[in-house]
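Colleague: Predicted model and sequence follow; I will ask about them next.
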Amino acid sequence: MEIHPDLSKGLLKTPDAKTVSTNLWKKLACDLNAAGPPMREVAGSKKVWADYKTHLKAKMRRNKHSISGTGGGRSNYCSLTQLKQKVSELLSMEESMSGMVGTLEFGAAQTASNTHIETSVEGNTGESNSLQDYHCSNVEALLARNKTF
């Protein structure tokens, strides 16, 4: 897989990628079977590789969740073996889990706290509270306290 990293990712970029991929998988299955049991066909070798990648990515996702989690208790972080670390680097799994460094992010814009919202909340006391510069949790608390919007 190190010799043909595009095969490991399933991204061969040749005009006859299907044929090249099939031939490389046949050679890999033959080399693995020559190394000893278990003996597998090409489809079996592909499935083992796909399952290995799936389990590795799940482990990395659990580790990331464990690191970013808050609160007390025992850590659920499981260190990666050298082989798993090498496969992770080969497949660029860290980038797929965390994103590429130095790139722009797209999606819902994060606005600064100086955004003005033209709405007010009146409570039972008749006073008006502007929602300008409130954080979401503060707005929720204010709405819960006043119960009218």
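Modeller: Nice, thanks for sending it over.
Colleague: Please count neighbours and contacts with C-alpha atoms only from this point.
Modeller: Fine.
Colleague: Mind listing what's buried along stretch 85-99?
Modeller: Val87, Ser88, Leu91, Met93, Glu94 (16 or more other Cα atoms under 10 Å).
Colleague: In contact with Ala144, which residues?
Modeller: Neighbour list for Ala144: empty [criterion: Cα atoms under 8 Å, 6 or more residues apart in numbering].
Colleague: Check the offset of stretch 49-58 from the chain's centre.
Modeller: Between the centre of stretch 49-58 and the centre of its chain there are 13 Å (Cα atoms, centre = their mean, to the nearest Å).
Colleague: Tell me the buried residues in that stretch?
Modeller: Residues Lys53, Leu56, Lys57 are the ones in stretch 49-58 that count as buried (16+ other Cα under 10 Å).
Colleague: Presented hereafter is structure B, for comparison with structure A:
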Amino acid sequence: MEEHPEVAKGLGSFSSGKQNNTEMWDKFAGDLNCLGPPMRDGRGWNKLWLDYKLKLKQNIAANKRESVATGGGPFTQLSLSPLEQSVDSLLGLQYDVCPSGSTFGGISRSVKKEASAHIPDTAIEDTFEAAVSENTEGTTGNMEDISRCIQVTPSKKRKLSASAVNEREEERIKFKKCR
């Protein structure tokens, strides 16, 4: 398998690649059957290899789950045999089962830092001002007038007195005028 990693990984399973894989597994079957029982054809050895890879992936995944598990309980990680370790390194199953990064497909922190390093601070401010000006078309006044029209609502609801209700009503009217 080390001499033919593309067959070990299961690559080339279409068209001419599939025919080449079938021929390779027939060759492997002849070599393995010379060693003694069990006797299988190429397809049988291919099935055995696929099942072995699946079981190995499941063991690696179980070890990953166990290593990040919380709570008490006994240590239940499975140790991999030297053969399993060599198959893992040949096929790269450890990376397939346990991809690097906090989430699969997520952007690492170093990539985020590099991306943010290329954005000048003025670009962010310009984008904000452009967004505000788009949303305030048809209004008159500068940014300070617009910011005065923004009303912050309190986080807790409370019963307002009559004077507070009147003040709120006046603020609401001012806000409508600003728009």
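Modeller: All right, it came through fine. Everything quoted here is computed from the prediction, not taken from an experiment.
Colleague: Let's see which of the buried residues of stretch 49-58 of structure 1 end up in strands.
Modeller: Using DSSP state E to define strands, no part of these is located there.
Colleague: ok, the residues you listed vs Val101 of structure 1, which is closest?
Modeller: Taking Cα to Cα as the measure, Val101 of structure 1 lies nearest Lys57 of the buried residues of stretch 49-58 of structure 1, at 18.9 Å.
Colleague: Could you report the separation of the spatially closest residue to the closest one that is not a sequence neighbour from Ser8 of structure 1?
Modeller: Excluding the flanking residues, the one nearest Lys57 of structure 1 by Cα to Cα, 6 or more residues apart in numbering is Met93, at 7.1 Å. Counting by Cα to Cα, to the nearest Å, the gap from Met93 of structure 1 to Ser8 of structure 1 is 12 Å.
Colleague: and if you look at Ala17 of structure 1?
Modeller: Distance of Ala17 of structure 1 to Ser8 of structure 1, computed by Cα to Cα: 13 Å.
Colleague: These two: who's more crowded?
Modeller: Using other Cα atoms under 10 Å, the more surrounded residue of Ala17 of structure 1 and Ser8 is Ser8, with 20 against 14.
Colleague: Is it correct that the more buried one is in contact with Ser21?
Modeller: No: counting by Cα atoms under 8 Å, Ser21 is not a contact partner of Ser8 of structure 1; they are 9.9 Å apart.
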